[in-house]
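Asker: One predicted model, sequence on top.
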Amino acid sequence: MAPMLIDDGGQVMKMLAMLLSLSGLFLFPADLAAKVKIVSTIPDFAAIAREIGGDRVDVVAMVRPTQDPHFLDAKPAFVVALNRADLLLLVGMELEGGWLPPLLVGARNADIQKGEDGYLDCSTLIPPMGIQSPDRSKGDIHPGGNPHYWTDPRNGIRIARGIAKRLAAIDPDHAEDYQRGCDAFVERLQARIVDWTKRLEPVKGTRVVVYHKSWIYFLDFAGLVEAGALEPKPGIPPSPSHVAGLLKVVQDSGVKFVLQESFYPTELSRQFADKSGARLLVLPTMVGASGMNSYIDMVDFIVNHIATDSEN
């Protein structure tokens, strides 16, 4: 992990924040003082927050849609944004554990610390899957559960309702506005869930191989079955023997797809797909990639590609 720009006393970050404030280099423009300022670690929660808050919120995301959210280089601009934020939205389940805590220390913003209304760990809003015993020898393990829960649109509903409730607590004068925004978003999302469920009906029970164990929630929604993962342990490259064993699984069980997020390297996945005869689907799982500007667009993109490829 890249070194963080924070010393033990947080003085480096504090000085950087002061310099940036004096020079006007903020992520939040100065004329947005009346708006609720939201910082989201990932663009998906940022997109949902915009749907709920509309013109009453200003939202920035720290992770770009082309980045692996497990790793992020600290930038002074992040500290400035966190310092001015009214609400922090994070994935939790230790996804941001390697980079967010030092930024929160450097931000010196009591309102967005854990336990405050301005700190919303969205993993508390969903039923976790993939809970494991803590053992770092097994790779990038998340003992509280698999953190890639936003790929299940049913969790999108839960997240939206949680964000609306927290916005109402922070800005009670506009609680009804946030509830209306949430209701409208949830209504649209529920209608699309009905459509997606029908679209995915023909592929239910299909066995797939994943690159990284981040598809568990979407597979549950879609009724797909994970037959194995190219990474034998999260974050650990596969050995030749692991790949050979997985090839046998594909041949014996009729695996049709290899699913991979777009921010991981594809060389190994393509080689595996060529050898196994399975179709490689490299799909974005964050809003903003491949021209997807909303959470619904992101899920729709994934569903349509899986459904369409299964027909070919």
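Answerer: Perfect, I can see it now. Numbers count the residues shown, from 1 in each chain.

Asker: make it CA atoms for all contacts and neighbour counts henceforth
Answerer: OK.

Asker: In contact with the one residue sitting closest to the centre of the chain, which residues?
Answerer: In the chain, the residue lying closest to the centroid (Cα atoms, centre = their mean) is residue 42, at 5.3 Å. Taking Cα atoms under 8 Å, 6 or more residues apart in numbering, we find residue 42 in contact with 61-65, 69, 90-91, 286.

Asker: Second structure follows, compare the two:
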Amino acid sequence: MDDFAKPKRSRPGRPPGLPSAIDHEFPSHSINSCIMKPNQTHRRRLLQILALTCALSVSHTVTAAEPLRVCASTTDLDSLARLIGGARVQTFCFSKGSEDPHEIELKPSFAKELNRADLYLQVGQGIENAWLEKLMRTVNNDAVRPGKKGNLNLGRAVRPLEGEAANNAPGSFHEDGNPHYFLDPLEGLRAAREIRDKLTELRPEWKAEFAANHDKFRQRLAVALVGEECAKQDDVEKLAVEFEKLKDAAAVKEFLTHHKVGGWLGAFAAYRGQFIVGDHDLWYFFARRFGLEVLGYLEPSPGVPPTTKHVKELVGKMKAKQVRVILSAPYFERRFVDFAAKQSGARPLPMAHQTAARAGTDDYFTMLKHNADQLLAGLKAK
């Protein structure tokens, strides 16, 4: 039993209740306060220790729950990181949507962000060649360097282009391959899956959240690509690749009798095999996905400014093939596009070469939708 709970005893030598001299000199409340003071102090100290322990525990929990810091080379990767990571990531992007991602102006903030980053997302395929090595010389965080745990190069698993599209001109921007694969929704699905897995590797305790965000994104994009029925019944990526490899109209017709393909793939089926022209070498992955053929580009080689001779030759080919559209990125000089359009009769289309390149393309999905809508409208126009 606690000492403070025991009944008070009468002092020996006097009747109960009779006050003594000591009671007058030291009243009972004073004696009790002197007796209790050390124990109260002990209790207060215990409470203080408990409060401090709780505070430290809360502080540790908050630190552990801080979002992953993610740096991204381009707006496509930045958007995918946010779509998959949700509230568990804090992103920093090295480029703006309207810029040419090959040529990024380095800023001191880039090294600062990489030094405290948990993950750096790269496009690869040479798109960072002009500036990444210089940037990395100013970074002390080894974890985010190429090949390390905190670095994810999404270009390493791209399904390569074939034929003429795979011919990368030496000394050009695309010497290491074509890095504009995010214009193909299938490559976006693959990249989202890899980002989910990397985020889970870094923070396994958030696995369920990353998986749920990924599944939501995948379902939305799958329905847009092939339609709701196919998205439910088929392996979307496998179906899209099979559809891509069909050689002629008869094969397409036969395929569509067995698979009720809707969405963007279904809409583009009517224009399969039609030719398009672009300004920069951006659109091979996009064309591959939707069954179109790239006749050529206003640039004679990736990153090389158009010449009068080259553009005139291309215009002649456009007339012969009855090309209806020219796909144009916002950073490309408009005068070349306007000249080719005027000479050929083709319609310039304001395309988004990456997320946030045009109004209404603030995330990866809306960027893809913008491009599909623009091109379908351009091909339908008389």
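Answerer: That came through fine. Since the structure is predicted, the reported quantities are computational estimates derived from the model, not experimental observations.

Asker: Trace the residue nearest to the centre of the first structure over to the second structure, please.
Answerer: Matched to the second structure by TM-score structural alignment, residue 42 of the first structure sits across from residue 74.

Asker: residue ranges of the helices in the first structure, please?
Answerer: 11-23, 43-53, 76-84, 100-107, 153-170, 175-200, 216-222, 240-253, 267-276, 295-311 (DSSP state H).

Asker: Highest neighbour count among the contacts of residue 42 of the first structure?
Answerer: Using other Cα atoms under 10 Å as the neighbour criterion, residue 286 leads the contacts of residue 42 of the first structure with 31 neighbours.

Asker: related to what we said a few turns ago, I'd like the helices of the first structure as JSON lines, with mean neighbour count appended.
Answerer: Converted to JSON lines, the helices of the first structure look like this (neighbours: other Cα atoms under 10 Å):
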{"stretch": "helix 11-23", "mean neighbour count": "16"}
{"stretch": "helix 43-53", "mean neighbour count": "24"}
{"stretch": "helix 76-84", "mean neighbour count": "23"}
{"stretch": "helix 100-107", "mean neighbour count": "20"}
{"stretch": "helix 153-170", "mean neighbour count": "21"}
{"stretch": "helix 175-200", "mean neighbour count": "17"}
{"stretch": "helix 216-222", "mean neighbour count": "20"}
{"stretch": "helix 240-253", "mean neighbour count": "14"}
{"stretch": "helix 267-276", "mean neighbour count": "16"}
{"stretch": "helix 295-311", "mean neighbour count": "17"}
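
Asker: Out of the ones you listed, the one nearest residue 233 of the first structure is which?
Answerer: helix 240-253 (10.6 Å; Cα to Cα).

Asker: counterpart of the closest one in the second structure, which residues?
Answerer: With TM-score structural alignment as the criterion, helix 240-253 of the first structure aligns to 308-321.

Asker: just how off-centre is the matching stretch within its chain?
Answerer: Computed by Cα atoms, centre = their mean, to the nearest Å, the chain-centroid distance of stretch 308-321 of the second structure equals 38 Å.

Asker: average offset between it and the first structure?
Answerer: With mean Cα distance after the TM-score superposition for the first structure, stretch 308-321 of the second structure departs from the first structure by a mean of 1.5 Å once superposed.

Asker: What does residue 83 of the first structure correspond to in the second structure?
Answerer: Under the alignment (TM-score structural alignment), residue 83 of the first structure pairs with residue 115 in the second structure.

Asker: Next one: that match from residue 62 of the second structure, what distance?
Answerer: Between residue 115 of the second structure and residue 62 of the second structure the computed distance is 21 Å (Cα to Cα, to the nearest Å).

Asker: again with residue 296 of the second structure
Answerer: For residue 296 of the second structure, the distance to residue 62 of the second structure equals 54 Å [Cα to Cα].

Asker: Between the two, which is the more surrounded one?
Answerer: Neighbours were counted for residue 296 of the second structure and for residue 62 using other Cα under 10 Å; residue 296 has more, 21 against 11.

Asker: For that one, which non-adjacent residue is closest in space?
Answerer: Computed as Cα to Cα, 6 or more residues apart in numbering, the closest residue to residue 296 of the second structure that is not its neighbour in sequence is residue 277, at 5.4 Å.

Asker: Give the helix, strand or coil label for residue 34 of the second structure.
Answerer: Counting by DSSP: H, G, I helix; E, B strand; the rest coil, the backbone at residue 34 of the second structure sits in helix.

Asker: In contact with it, which residues?
Answerer: With contact set as Cα under 8 Å, 6+ apart, residue 34 of the second structure has no partners.

Asker: try 10 Å this time
Answerer: Residue 34 of the second structure is in contact with residue 28, counting by Cα atoms under 10 Å, 6 or more residues apart in numbering.

Asker: now swap in residue 219 of the first structure and tell me
Answerer: Contact analysis of residue 219 of the first structure by Cα under 10 Å, 6+ apart lists 151-152, 204-208, 225-226.

Asker: For the closest residue in space to residue 77 of the second structure that isn't next to it in sequence, the count of nearby residues, please.
Answerer: Using Cα to Cα, 6+ apart and skipping the chain neighbours, the partner closest in space to residue 77 of the second structure is residue 121 (6.6 Å). Residues within reach of residue 121 of the second structure, counting by other Cα under 10 Å, total 22.

Asker: give me the element residue 255 of the second structure is part of.
Answerer: Applying DSSP states H and E as the criterion places residue 255 of the second structure in helix 249-258.

Asker: what range in the first structure does that helix sit on?
Answerer: Alignment note (TM-score structural alignment): helix 249-258 of the second structure is unmatched in the first structure.

Asker: Ok, stretch 199-212 of the second structure next?
Answerer: Aligning stretch 199-212 of the second structure against the first structure (TM-score structural alignment) gives residues 167-180.

Asker: Who's the closest spatial neighbour of whichever residue in the first structure pairs up with residue 372 of the second structure, skipping the chain neighbours?
Answerer: The alignment partner of residue 372 of the second structure in the first structure, by TM-score structural alignment, is residue 303. Counting by Cα to Cα, 6+ apart, residue 303 of the first structure lies nearest to residue 196, which is 6.6 Å off, once chain neighbours are set aside.
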